[in-house]
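How does the following fold in three dimensions:
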Amino acid sequence: MNSAIVGLQWGDEGKGKVVQKFSRSHEWIVRFSGGPNAGHTVYHNGKKVVHHLVPTGTDKNKLFIGRGTLVNFDILNDEIAKLSEIYPDIKERLFISEWCRVITPVERWQDAEIEKLKGAKSVGTTGMGIGPTISNDANRIALHVFDLFDERIFREKAKLLKKFCGYQKDFEDDLLKSFNKVRERVEDPKISGDILFEGTQGIMLDPMYGTYPYVTSTPTIPSYLSYGSGIKAGYEVFGVFKAYVTRVGAGPFPTELNDDTGDAIRKSGGEFGSTTGRPRRCGWIDLPQLKYAIEISNTDHLVMTKADVLNGFDKIGVCVGYDRPFCVHDLEDVNAEIEYIKGWKNLESSEFGDFVSLIEKYIQKRIDYISFGPSEEEIKVR
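Below is the predicted model:
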């Protein structure tokens, strides 16, 4: 059976290790969206690796970077080199769609300049050039992987891109050199067998269904995966969420804790961006937000992660409503209604069971898996 794993909050829900666990029952792992702005922290044979572009899998999986993914070849090559130390044949099992859009130094420069121009209205991007690449693609001047196979065409298009964007430096030679390291892996393969579609970031960052304008630039909802991968397939959706909530960058966050409790969650959960290293904003779980994300993503199965991070807190907050109806593009200045319950010592405590029951009652859906540590072995079925 095909599966899609997506985040139900603002990203950083711990999807990487969930993908790693489920990869063992699938033949293919497919990325269908996002780019190196996303980071999945996974432990391979005890060694920590942050995946930015290479799909998360084991030594048995075939890996496909689908056409909806934005590629930075320098980051991709570094990642392949690190994974090759663990899986020597990783490169032979990796395929890259020729339709992937290519992030160049032009877009990374644009990203920084646009954030400066926005000033107080900046959204806090990762600076990876994601938004400008999408914008340039809409203007029909972005580079695609297929452009790099013909050097004359590539240089002509690169010249137009620089002229359009007002970029003065040459990057063509370096980009070609980086591309040539993975040139032979460019192929849209014929995929058969069970597929696991690996989502990036979270539903609340989707550009059409998230907290616009504080969103990412590529779709995060599972209904995009066939379009973004080029694969027509049915699938079950596994939605991943934390026992609390985090987000990186600017934007509304109704349950944010700007106090010692928020600091304690950040420290206990190691809540620092895997891509940027920035400290994540932390807050109590938000049930209206979670229910919205479950409905918009048509989630079939729920996975709660980082439940153990809240071990030892005297009381736990749960947002059960706002002072006005939920509206995804109007969460600024809402007042969250927080219900406090007794904390728990460990996940075997009855108090933790009460926490789970409270969530399930509100969202009207069962939580099928609970994660309680950084490795894939620390996920239990309920």
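
Please count neighbours and contacts with C-alpha atoms only from this point.
Will do.

Chain neighbours aside, what residue packs nearest to I141?
Once flanking residues are discounted, I141 sits nearest to L161: 5.8 Å by C-alpha to C-alpha, 6 or more residues apart in numbering.

Remind me which helix or strand the one you found belongs to.
Using DSSP states H and E, L161 sits in helix 151-165.

Same question for that helix: list its buried residues.
The neighbour-count check on helix 151-165 (16 or more other C-alpha atoms under 10 Å) flags F154, R155, K157, A158, K159, L161, K162 as buried.

One more: stretch 34-50?
In stretch 34-50, the ones that count as buried by 16+ other C-alpha under 10 Å are 34-44, 49-50.

The residue nearest to I141 against N139, yeah?
No. Counting by C-alpha atoms under 8 Å, N139 is not a contact partner of L161; they are 10.0 Å apart.

which residues are common contacts for those two?
Contact with both L161 and N139 is made by no residue, according to C-alpha atoms under 8 Å, 6 or more residues apart in numbering.

returning to what we had before: identify, from the buried residues of helix 151-165, the entry nearest to Q201.
L161 (28.0 Å; C-alpha to C-alpha).

can you tell me how far E107 sits from S122?
Distance, E107 to S122, using C-alpha to C-alpha, to the nearest Å: 16 Å.

In terms of neighbours, single out the busier of these two.
E107 (26 against 16; other C-alpha atoms under 10 Å).

C-terminal to the helix or strand hosting the more buried one, which secondary structure element comes first?
Element membership for E107, per DSSP H and E: helix 105-118. Beyond helix 105-118 on the C-terminal side, the first helix or strand identified by DSSP H and E is helix 130-138.

next up, for comparison:
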Amino acid sequence: MKQNIVILGTQWGDEGKGKIVDYLSKYSSYVVRFHGGHNAGHTLVVDQKKIVLHLIPSGLLHPNVIGIISNGVVVSISELVKEIEMLKKNNFFIHQRLFISDSASLILPFHIAMDIAREKTLGINAIGTTGRGIGPAYEDKIARRSLRVGDLKNEKKLSLKLEKIVNYYNAQLVSIYKDKSFDYKVILKDLLKFKNIINDMITDTNIILYEAIKNKKMIIFEGAQGSLLDIDHGTYPYVTSSNSTVGGVITGTGVGPKSLDYILGVTKAYSTRVGNGPFPTELFDETDSYLSKEGNEFGSTTGRKRRTGWLDGVALRYSVQLNSLSALCITKLDVLDNLKEIKICIAYQNINTLEFHTSLSCNNLENMKPVYEVYPGWMKKTSGIKKIEDLPKAAKNYIKCIEKIAGIPVDMISTGPDRNDTILVRNLFL
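This next block holds a predicted model:
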């Protein structure tokens, strides 16, 4: 039996991972966030009620699941408290079910100010961040000056460290970016207020996970952004600031690789991207408008319109290899229901030399033209279908083509936003 499942995005994020985590969490005991911050946005629909989570693991909508925000995550305490309150208002109570690593780094107001100031200065060359302070918070972590969640437990130590880092940021914000400065005492006051709310949640989450693995409890590791936004392996520099590939699970939680039993890659039936950066299959025609409308392709964190394109088989194969994926979950299949034909990119053609490539080097992507295979659409409703045999023949053929291109099976298919609009092609738990 598969005890520990990793759920990752294979594209540039927004693949629908939150729904898949939510669906599979009914079988699990723990759900763990291992990287990123509140720049992630996971939209869940339960009994037609829409819930958007940014920091809290998606599985906590199930009352018996324990959630862990592990050391690889950067945490905005204020946003976390807002999320907890939002769940309470929607009758989801997570008291004594959410734990936060004392080693997780904090996102603070000056990180957000620095993020926004840098993007503004870069102008048309901006990365396209969410402006949530993620990058600067990870910079502090690597530079070993980060404030951590565990520092909240010692007010004197917290005050000294906070004053030092606020002075560091004020010097840059004022002199370089002509921005306002911060008073560390104001930030300290807010931190202590929020600390009183989450104090009982702060712990060494490694111990919880070690015990869970020893006792053969099922754990789901929830990825945030997609693999192609990984800081090391994505389309650099247009990437996120953390490891969104499978390696991030190990470093971001302290769980060893031998404890990972199954790695599920979540793949949208087409492609989208938010922010700047190369996107070989991007569309600029009526199909783009169709996918945006039918797929509701607007960021759940920023509200920005997502760029849309056909499924990129080259990028998908790259993600399969990079993450040692066990299988795929195809989401938003129903969005394609009314298209007469559907395309998949199978290679890149260099427009300068007429050579074909199947690599994903960001340095070369700007000069690449996608090479497509064209498939007939099914022109029938798939929304809400729960059995593979009930899909139209052309839809099943499309799934088989994706399996052939990726080289691994499709074990799940999502046919709508609700948690129950899901096809389990194979039993994931055997």
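
any idea how far the residue nearest to I141 of structure 1 lies from L302 of structure 1?
43 Å.

go on, G270 of structure 1?
Taking C-alpha to C-alpha, one finds G270 of structure 1 at 23 Å from L302 of structure 1.

Compare the two (neighbour count), which wins?
Per other C-alpha under 10 Å, whichever of G270 of structure 1 and L302 has more neighbours is L302, with 20 against 12.

Regarding that one, what is its secondary structure?
Following DSSP: H, G, I helix; E, B strand; the rest coil, the label given to L302 of structure 1 is strand.

got the contact list for S292 of structure 2?
Counting by C-alpha under 8 Å, 6+ apart, S292 of structure 2 has contacts F298, K305, R306, T308.

actually V334 of structure 1, not the one I typed
V334 of structure 1 neighbours (C-alpha under 8 Å, 6+ apart): P254, Y322, D323, R324.

Same check on F241 of structure 1?
Contacts of F241 of structure 1 by C-alpha under 8 Å, 6+ apart are G7, L8, Q9, E13, G14, L302, V303, M304, T305.

Buried among those residues? Need that as a selection in ChimeraX.
Selecting only the buried entries of those in ChimeraX, with 16+ other C-alpha under 10 Å as the criterion:
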select :7,8,9,13,14,302,303,304,305
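
Tabulate the contacts of F241 of structure 1 in a markdown table, adding columns for distance to R67 of structure 1.
Below are those laid out as a markdown table (distance: C-alpha to C-alpha, whole Å):
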| residue | distance to R67 of structure 1 |
| --- | --- |
| G7 | 20 |
| L8 | 23 |
| Q9 | 24 |
| E13 | 24 |
| G14 | 24 |
| L302 | 27 |
| V303 | 27 |
| M304 | 30 |
| T305 | 29 |
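
tell me which of the contacts of F241 of structure 1 is nearest to I231 of structure 1?
Ranked by distance to I231 of structure 1 (C-alpha to C-alpha), these are led by G7 at 20.7 Å.

Alignment lookup: Y214 of structure 1 to structure 2.
Under the alignment (TM-score structural alignment), Y214 of structure 1 pairs with Y238 in structure 2.

burial measure for its match, as a count.
The burial count for Y238 of structure 2: 20, using other C-alpha under 10 Å.

Let me see the contact set for the counterpart of K15 of structure 1 in structure 2.
Aligning on TM-score structural alignment places K15 of structure 1 opposite K17 in structure 2. By C-alpha under 8 Å, 6+ apart, the contact list for K17 of structure 2 reads I7, L8, G9, H42, E222, G223, A224, V266.

Point out the ones among the residues you listed that are inside strands.
I7, L8, G9, H42, E222, G223, A224, V266 (DSSP state E).

Please identify the nearest residue in space to the residue nearest the centre of structure 2, excluding sequence neighbours.
By C-alpha atoms, centre = their mean, structure 2 has its centre lying nearest to A224, at 1.9 Å. Of all residues not flanking A224 of structure 2 in the chain, A40 sits nearest, at 5.7 Å (C-alpha to C-alpha, 6+ apart).

Hmm, I56 and that neighbour touching each other?
No. A40 of structure 2 lies out of contact with I56 (C-alpha under 8 Å); the separation is 10.1 Å.

G248 of structure 2 belongs to a helix?
Yes. Assessed by three-state DSSP, G248 of structure 2 belongs to a helix.

isn't it right next to F34, touching?
Yes. Between G248 of structure 2 and F34 there is a contact under C-alpha under 8 Å: 6.8 Å.

who's more crowded, those two?
Using other C-alpha under 10 Å as the criterion, G248 of structure 2 and F34 rank with F34 on top: 29 against 18.

Structure 1: which residue goes with that one?
Per TM-score structural alignment, F34 of structure 2 is aligned with F32.

correct me, but its match touches I195?
No. Contact criterion C-alpha under 8 Å: F32 of structure 1 and I195 do not qualify, at 11.9 Å.

The equivalent of S159 of structure 2 over in structure 1: what's it in contact with?
Counting by TM-score structural alignment, S159 of structure 2 lines up with R155 in structure 1. Contact analysis of R155 of structure 1 by C-alpha under 8 Å, 6+ apart lists E172.

Just put the buried residues of stretch 34-50 of structure 1 in JSON lines and tack on distance to G353 of structure 1.
Below are these laid out as JSON lines (distance: C-alpha to C-alpha, whole Å):
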{"residue": "G34", "distance to G353 of structure 1": "35"}
{"residue": "G35", "distance to G353 of structure 1": "37"}
{"residue": "P36", "distance to G353 of structure 1": "37"}
{"residue": "N37", "distance to G353 of structure 1": "35"}
{"residue": "A38", "distance to G353 of structure 1": "32"}
{"residue": "G39", "distance to G353 of structure 1": "31"}
{"residue": "H40", "distance to G353 of structure 1": "28"}
{"residue": "T41", "distance to G353 of structure 1": "28"}
{"residue": "V42", "distance to G353 of structure 1": "28"}
{"residue": "Y43", "distance to G353 of structure 1": "28"}
{"residue": "H44", "distance to G353 of structure 1": "31"}
{"residue": "V49", "distance to G353 of structure 1": "33"}
{"residue": "V50", "distance to G353 of structure 1": "32"}
